[in-house]
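**Student:** Any chance you could fold what I've pasted below:
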Amino acid sequence: MKKRLISSILLTLLMVTLVSSPILAAYPTDKALNYIVCFNPGGESDLTARAQQKPLEKVLGTDVVVNYKIGGGGAVGWSELVNSNPDGYTVAGFNLPHIILQPLVRDNPGYQTEKIKPVYTFQSTPNILAVPKDSQFKTLDQLINYAKKAPGAVVIGGSGSYSANHLGTLEFNQAAGIKTTYIPFTGSGEAVPALIGGHVSALMTYTSMGKQYRDDMRILAVASEERVPALPNVPTFKELGYDYVEGAYRGMAVPPGTSEAKIKKLAAANRKLNNDPEFQKKLESMGFQLVNMGPEETEEFIEKRTKYYRQLLKEVGLL
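**Tutor:** Below is the predicted model:
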């Protein structure tokens, strides 16, 4: 009888422990999800987060609050992410190649690539080279010929340092055999007005900005293997004789130490959004190309791209 009573008490304690365990507790609860955007309002990361915000709230059953942590080409936000509580309620948009390049090149970017735990990769945007509507450069060759005659005189703006735009400018210089001057801005939301205002000669930006501001800029070429459906009249660099393909991939990440169960829940939510026809139509109309890579696929992709960018950085003299 005594043994039976002790067993009953132990079983009750075990059940109470399991029910109260944070592993088995409902996730998410009514606590809001903090979604960190590492670039300016109006840029690709912001546009994506805002498009995801309400659908994510519906899928996850809790509020999603977008917060901006701007600076360092995204490094300020990613530094905050890796030092956040891994409770599943802090996420951030991540960008490739940015989170690979910065730790490779900078002494102390505030984070390491492997500390950013990927949840999902959901979209990409190839680079484009654009000039103001009233620019003297009507074609890519005109800009290149001018740059050859006046090395460094062509000033190309872009989003961030050691980013897809920054590296893309260096790759373009290499492919075209020219020297230009790169000016980093804190995001596309700041870079595009600088181009339109005539503060830079050209802009290395993304297809999404080309789509949104097509009436304010002249797009000379797109850095993709094939023409982009959102900009069907824009030739690729390859078409024009320059072997240059580059762009950015974006996704959602969590702090290191976040449980696999919570990562899977967030990944499933992202996949559900990307498979929704209405959401697909909205993103594609904005110039984004949808991508579907879960946590494991993204980690493999990051590992593969790290090897590629390490070699590329050596070729352009940054490593």
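
**Student:** contacts, neighbours, all on C-alpha from now
**Tutor:** OK.

**Student:** chain center to the lengthiest helix in the chain: distance?
**Tutor:** Longest helix in the chain, counting residues (DSSP state H): helix 295-315. Per Cα atoms, centre = their mean, to the nearest Å, the displacement of helix 295-315 from the mean C-alpha position of its chain is 15 Å.

**Student:** Equivalent analysis for stretch 220-227, please.
**Tutor:** Using Cα atoms, centre = their mean, the offset of stretch 220-227 from its chain centre is 19 Å.

**Student:** What are the buried residues along that stretch?
**Tutor:** 220-224, 227 (16 or more other Cα atoms under 10 Å).

**Student:** Pull out the buried positions in the longest helix of the chain.
**Tutor:** Those would be 295, 298-299, 302, 306, 309-310, 313, for helix 295-315 by 16+ other Cα under 10 Å.

**Student:** Run a quick neighbour tally on Tyr182.
**Tutor:** Neighbours of Tyr182 under the rule other Cα atoms under 10 Å: 22.

**Student:** again but with Leu129, I slipped
**Tutor:** Leu129, neighbours per other Cα under 10 Å, totals 27.

**Student:** Assess the claim that it and Ile219 are in contact.
**Tutor:** Yes: with contacts defined as Cα atoms under 8 Å, Leu129 counts as touching Ile219 at a distance of 5.9 Å.

**Student:** Please name every helix or strand in contact with the longest helix of the chain.
**Tutor:** For helix 295-315, the packing partners by 3 or more Cα pairs under 8 Å, 6 or more residues apart in numbering; DSSP states H and E come out as helix 98-105, strand 117-132, helix 260-274.

**Student:** one more to put side by side:
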Amino acid sequence: MTHRHPTSHRRRQLAGLLAGMAVAGSSLLAGMAHAATWPSKPIQLVIPYPPGGSADLLGRPLALQLQQQLGQPVVLEYKPGAGGTLASQYVARAKPDGYTVLMVLAAHAINDSLYPKLPYDTRKDFAPVSLVANLPMIVVGSSKLQAKNIGELVKAAQAAPEKLTYGSAGNGNTGHLAGALFASTAGVKMTHVPYKGSAGVVNAMLASDIDLTFDSISTSIPHVRSGKLHALAVTSAKRSALAPEIPTVQEQGFPGFDINGWYAVIAPAGTPADITGKLSREIATALQNPSLQSQLAASGYEPVGSTPEALGAHIDREMERWAAVVKATGARIE
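**Tutor:** Below you'll find the predicted structure:
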């Protein structure tokens, strides 16, 4: 029987430990090298909806400010379609080097339970970067809708089940689910009409093709101010600073009704943490810029600028919340 010398055994253990530390250290140094050289070329910010929508109204000025801070162009790439899933699929398959990132809306969390099968895993295929901003939603009527408040809307919907049409910026969009949740809560039936982006909804509203919409306040409020559309309520728990004269849905008989749009930046899974961390910090810095703040406030955006960890937790909560809403309302792809 042979006996191993305890000293040589400890040496081997120590050698293994040092080797492991060396690998970890080299990985850390590699990550620091990534951050030190990034960005060295233009960054592509993918927008999942057409130009003119609420994501564009936020993404465009944010990209300009980031460009000034980073010293590299931040180019907006529009990839609309399928409720934002086309853009998500594109970014999920992109090289995880920090040069392709995606602006997502609440639809990113909604789609996981609304679509039977997605070409990506919402939790595993992306790396969170920053929750950029929140944005209240507004219930707006077109000229063909006689109702001027939530109580009148409910009565009109009760009198003609499924006759009232509400538009949204696309299947799975926050406006789609907000309308479905409202109808379910109020015990009425309305018909959902999806469009490709907020601009499409607003055009349909101006043409009186549909009765109402649950839309981002940024894209509809100019037409409310001009008198072409009329506001019934905001969907958030509190009134919007942009339009404090418009009451909430809660104030009009639906306690607990609270829906906000939100906008975040994510990257492909595998993007080095030092890069996502650096971009997160740069976004937070950008949102402190007075000029950008005033521009966003004029459209109703409420800047956040979170850490990657906070965004990851936020997306998890939103996925759970909207899964329950989809189940409760029976919302489906139209």
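
**Student:** returning to that earlier point: can you say which of the helices and strands packed on helix 295-315 of structure 1 is nearest to Val19 of structure 1?
**Tutor:** helix 260-274 (15.9 Å; Cα to Cα).

**Student:** Need the nearest residue in space to Arg332 of structure 2, chain neighbours excluded.
**Tutor:** Leu114 (6.5 Å; Cα to Cα, 6 or more residues apart in numbering).

**Student:** In contact with whichever residue in structure 1 pairs up with the one you found, which residues are there?
**Tutor:** Leu114 of structure 2 maps onto Val105 of structure 1 when the alignment is built from TM-score structural alignment. Val105 of structure 1 is in contact with 162, 318-319, counting by Cα atoms under 8 Å, 6 or more residues apart in numbering.

**Student:** Which of the residues you listed has the largest number of neighbours?
**Tutor:** Tyr162 (25 neighbours).

**Student:** In structure 2, what sits opposite that one in the alignment?
**Tutor:** Match for Tyr162 of structure 1 (TM-score structural alignment): Gly172.

**Student:** what are the ranges of the strands in the stretch 1-150 of structure 1?
**Tutor:** 33-37, 64-68, 90-96, 117-132 (DSSP state E, counting those that start in this stretch).

**Student:** out of these, nearest to Val291 of structure 1?
**Tutor:** strand 117-132 (4.6 Å).

**Student:** Tell me the residues of structure 2 aligned with that closest one.
**Tutor:** Going by TM-score structural alignment, strand 117-132 of structure 1 sits over residues 127-142 in structure 2.

**Student:** check contacts around the residue of structure 2 sitting at the aligned position of Met217 of structure 1.
**Tutor:** Under the alignment (TM-score structural alignment), Met217 of structure 1 maps onto Leu229 of structure 2. Leu229 of structure 2 sits next to 140-143, 205-206, 223 when contact means Cα under 8 Å, 6+ apart.

**Student:** Quick check: the gap between the residue nearest to Arg332 of structure 2 and Phe126 of structure 2.
**Tutor:** 19 Å (Cα to Cα, to the nearest Å).

**Student:** center of structure 2 - which residue?
**Tutor:** Closest to where the C-alpha atoms of structure 2 average out (Cα atoms, centre = their mean) is Leu105, at 1.6 Å.

**Student:** Would you check how far apart the aligned residue in structure 1 for it and Gly73 of structure 1 are?
**Tutor:** With TM-score structural alignment as the criterion, Leu105 of structure 2 lines up with Asn95 in structure 1. Counting by Cα to Cα, the separation of Asn95 of structure 1 from Gly73 of structure 1 is 10 Å.

**Student:** same question, Asn145 of structure 1
**Tutor:** Taken as Cα to Cα, the span from Asn145 of structure 1 to Gly73 of structure 1 is 30 Å.

**Student:** hey, where'd the helices end up in structure 1?
**Tutor:** 2-20, 44-60, 75-82, 98-105, 140-149, 164-176, 188-196, 207-212, 260-274, 277-285, 295-315.

**Student:** Serialize the ones you listed to CSV and add fields for distance to Val91 of structure 1.
**Tutor:** Formatted as CSV, the helices of structure 1 follow (distance: least, Cα to Cα, whole Å):
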stretch, distance to Val91 of structure 1
helix 2-20, 24
helix 44-60, 11
helix 75-82, 7
helix 98-105, 15
helix 140-149, 39
helix 164-176, 22
helix 188-196, 21
helix 207-212, 23
helix 260-274, 9
helix 277-285, 20
helix 295-315, 14
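
**Student:** Among those helices, which comes closest to Gly241 of structure 1?
**Tutor:** helix 164-176 (9.1 Å).

**Student:** tilt between the closest one and helix 140-149?
**Tutor:** 80 degrees (axes from the mean of the first three to the mean of the last three Cα atoms, to 10 degrees).

**Student:** Give the other helices and strands that helix 164-176 of structure 1 contacts.
**Tutor:** strand 117-132, strand 155-159, strand 181-185, strand 202-206, strand 247-254.

**Student:** Out of those, which gets nearest to Thr12 of structure 1?
**Tutor:** Of all those, strand 247-254 comes closest under Cα to Cα, at 34.8 Å.

**Student:** Tell me the residues of structure 2 aligned with the closest one.
**Tutor:** Under TM-score structural alignment, the match for strand 247-254 of structure 1 is residues 260-267.

**Student:** With structure 1 overlaid, how far apart is that stretch on average?
**Tutor:** In the superposition against structure 1, stretch 260-267 of structure 2 averages 1.1 Å from its aligned positions (mean Cα distance after the TM-score superposition for structure 1).

**Student:** Skipping adjacent residues, who's closest to Gly200 of structure 2 in space?
**Tutor:** Closest to Gly200 of structure 2 by Cα to Cα, 6+ apart is Ala169, at 7.1 Å.

**Student:** quick one: the one you found from Val234 of structure 2, how far?
**Tutor:** Distance from Ala169 of structure 2 to Val234 of structure 2, by Cα to Cα: 17 Å.

**Student:** List the contacts of Gly300 of structure 2.
**Tutor:** So Gly300 of structure 2 contacts 135-136, 217-218, 240-242 (Cα under 8 Å, 6+ apart).

**Student:** Which among the residues you listed count as buried?
**Tutor:** Looking at the contacts of Gly300 of structure 2 with 16+ other Cα under 10 Å, the buried ones turn out to be 135-136, 217-218, 240, 242.

**Student:** Which one of those is nearest to Gln13 of structure 2?
**Tutor:** Leu135 (55.5 Å).
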